[in-house]
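A.B. asks: Got a predicted structure here, sequence first:
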Amino acid sequence: MHPLLGEFVGTTLVVLLGNGVVANVILNKTKGHNGGLIVITVGWAMAVFVGVFTVASASGAHLNPAVTVALAVAGKFAWSDVSGYVAVQMLGGMMGAFLVWLVYRKHFEQTPCGDTKLAVFCTAPAIRNIFGNLVSEVIGTFVLVCGVLSIASPKYGLGALDALPVALLVMSIGVSLGGTTGYAINPARDLGPRLMHALLPIPGKRDSDWGYAFVPVVGSLLGGTLAALLYVFQAV
């Protein structure tokens, strides 16, 4: 599999299964309705596991622009390949969100709340404070990328099982730090699906909250970059 195709497929799987568990828990008349935060957190961790495990041998399974940029800053990935990776990750996020809508389209019709429908696609803060929300995303992504950089090191390499520690890391971030913003920690996971929410013919939907959209993007990229700079500094 070509690396760009791998990133597209992997990111599609992550968003399909990750946003899918959100849809299963919060949309009306689903089998998993009212499953709660723990179900969502475990579902997201398993989504990352499936995505990483499936395409790791093809692309390295970044599946996240923040991870791609951080790996480039840390000298573990070529800057010339960053734009291609980020582009297909965004497209994968959009495709995953489209497939979630396709699976749950009848449940969107049965759910009257526009906020709930938007929450299937992208994150929103529990308490809206842009600075505080940005800090939450920075810290969450910092933790993620610190872990990814350690796992990517030859000293700690686990072969195909690299998917497992990454999944456990995502679950830990979700249960510990996810209560403030919903822990996007990945621009492709948030911005791609947010675009699909704006484009898809979802009955009774609200606006896509573009005033908040920069927070998970900027916060994730900043957090990942800070983690990469720390990695470089401690390696000197």
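C.D. replies: Structure's in. What do you need?

A.B. asks: going forward, measure contacts between C-alpha atoms and count neighbours the same way
C.D. replies: Will do.

A.B. asks: where do the helices sit along this structure?
C.D. replies: With helices called from DSSP state H, the chain shows them at 3-26, 37-59, 65-73, 82-109, 114-121, 130-151, 163-177, 187-199, 214-235.

A.B. asks: I'd like these laid out as CSV, including distance to residue 205 and mean neighbour count.
C.D. replies: Converted to CSV, the helices of the chain look like this (distance: least, Cα to Cα, whole Å; neighbours: other Cα atoms under 10 Å):
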stretch, distance to residue 205, mean neighbour count
helix 3-26, 14, 26
helix 37-59, 22, 21
helix 65-73, 28, 25
helix 82-109, 9, 21
helix 114-121, 5, 21
helix 130-151, 23, 21
helix 163-177, 26, 19
helix 187-199, 8, 24
helix 214-235, 20, 21
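
A.B. asks: Against that first model, consider the following:
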Amino acid sequence: MGSVTMAQVLMSEVVGTALLILLGAGVVANVILPRNKGFDGGWLLINFGWGLAVFVGVYAAFRSGAHLNPAVTIGLFAAQEPFASARVGERLEVTVEPTFSNMLLYFGAELLGAFIGAVLAYLAYKKHFDEDADPATKLAVFSTGPAIRSYGWNLVTEVLGTFVLVFWVVGSGRTPSGLGPLAVALVVVGIGASLGGPTGYAINPARDLGPRIAHALLPIRGKGSSDWSYAWVPVVGPLLGGLLGGLAGAAYV
């Protein structure tokens, strides 16, 4: 990777997270919006679509360590692991230190990327959003929602799912790009298949909040509410899970 500027690092997070959400929201739109060729493709198609979206996003964001997720960033901060590094010859060179200010910069880049990705997914499926569909279905393309609304238990689910992701990231290879994009993708598929049913598994505050803001702002026909009463759960839960996963991962290794 060599020497990079902070601007390049942040742009890397924006681009990687935008691709993650474009493809992740895209697979949800394909499965649940009317008249799509992938309509009614099922939960596993969504799981694998999100996993492959992670695969693409991690490759694209190699300069920044490919967090794509504030929960990963806060986990690495808690573990005091480098946010990004590069191998120069035989030597591993830290390019972004895990400081509080850098963590906030990563959060902003991830949220911006998620917003952009959601807007692009909307444009890709514009004619399908124009079709008659339940407002909750249209919101589900952008953001998660619980199968059974119970804020406390929904929070527990998000904490646990994110804990698994970040504990694995920190304990197994420090950063997603170090582990390999395919490995991270398969972990995300596994979390979705095993723990995703109750809440739709945000496991990423930017993944939920950025698209929810896009849903609120975009001129989506018949869109209804953005469900802000639930919006804190997929933000607070993953941040808590990421913090605990980072601390536990660092202690484990």
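C.D. replies: Looks like it arrived, so ask away. Nothing here was measured: the structure is a model prediction, and the numbers come from that model.

A.B. asks: okay, the helices of the first structure in CSV with distance to residue 207 of the first structure next?
C.D. replies: Listed next are these as CSV, based on distance: least, Cα to Cα, whole Å:
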stretch, distance to residue 207 of the first structure
helix 3-26, 18
helix 37-59, 24
helix 65-73, 25
helix 82-109, 15
helix 114-121, 8
helix 130-151, 18
helix 163-177, 26
helix 187-199, 7
helix 214-235, 15
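
A.B. asks: Tell me which of these approaches residue 157 of the first structure most closely.
C.D. replies: Residue 157 of the first structure lies closest, by Cα to Cα, to one member of the helices of the first structure: helix 130-151, at 5.9 Å.

A.B. asks: re earlier: of all the helices of the first structure, which one is nearest residue 208 of the first structure?
C.D. replies: Using Cα to Cα, the helices of the first structure put helix 187-199 closest to residue 208 of the first structure, at 5.9 Å.

A.B. asks: What residues in the second structure pair up with that closest one?
C.D. replies: The alignment of helix 187-199 of the first structure onto the second structure (TM-score structural alignment) spans residues 205-217.

A.B. asks: ok, average deviation of that stretch from the first structure?
C.D. replies: Superposing on the first structure and averaging over aligned pairs (mean Cα distance after the TM-score superposition for the first structure), stretch 205-217 of the second structure comes out at 0.3 Å.

A.B. asks: Contact partners for the equivalent of residue 125 of the first structure over in the second structure?
C.D. replies: Matched by TM-score structural alignment, residue 125 of the first structure corresponds to residue 146 in the second structure. Counting by Cα atoms under 8 Å, 6 or more residues apart in numbering, residue 146 of the second structure touches 154, 198-200.

A.B. asks: returning to that earlier point: go through the helices of the first structure and name the closest to residue 206 of the first structure.
C.D. replies: Closest of the helices of the first structure to residue 206 of the first structure is helix 114-121, at 4.9 Å (criterion: Cα to Cα).

A.B. asks: Now do the closest one: everything it contacts.
C.D. replies: Outside helix 114-121 of the first structure, the residues within contact range by Cα under 8 Å, 6+ apart are 19-20, 22-23, 26-27, 97, 108, 111, 190, 193-194, 196-197, 204-206, 208.

A.B. asks: same question, stretch 15-34 of the first structure
C.D. replies: Stretch 15-34 of the first structure has contacts (Cα under 8 Å, 6+ apart) with 35-36, 39-40, 43-45, 47-48, 92-93, 95-97, 99-100, 104, 107-108, 110-111, 116-117, 119-121, 189.

A.B. asks: what stretch of the second structure does that stretch fall on?
C.D. replies: Counting by TM-score structural alignment, stretch 15-34 of the first structure pairs with residues 21-40 of the second structure.

A.B. asks: got the end-to-end distance for the matching stretch?
C.D. replies: Distance between the two ends of stretch 21-40 of the second structure: 20 Å, counting by Cα to Cα, to the nearest Å.

A.B. asks: Would you mind measuring the gap between the ends of stretch 219-239 of the second structure?
C.D. replies: Stretch 219-239 of the second structure stretches 30 Å from its first residue to its last (Cα to Cα).
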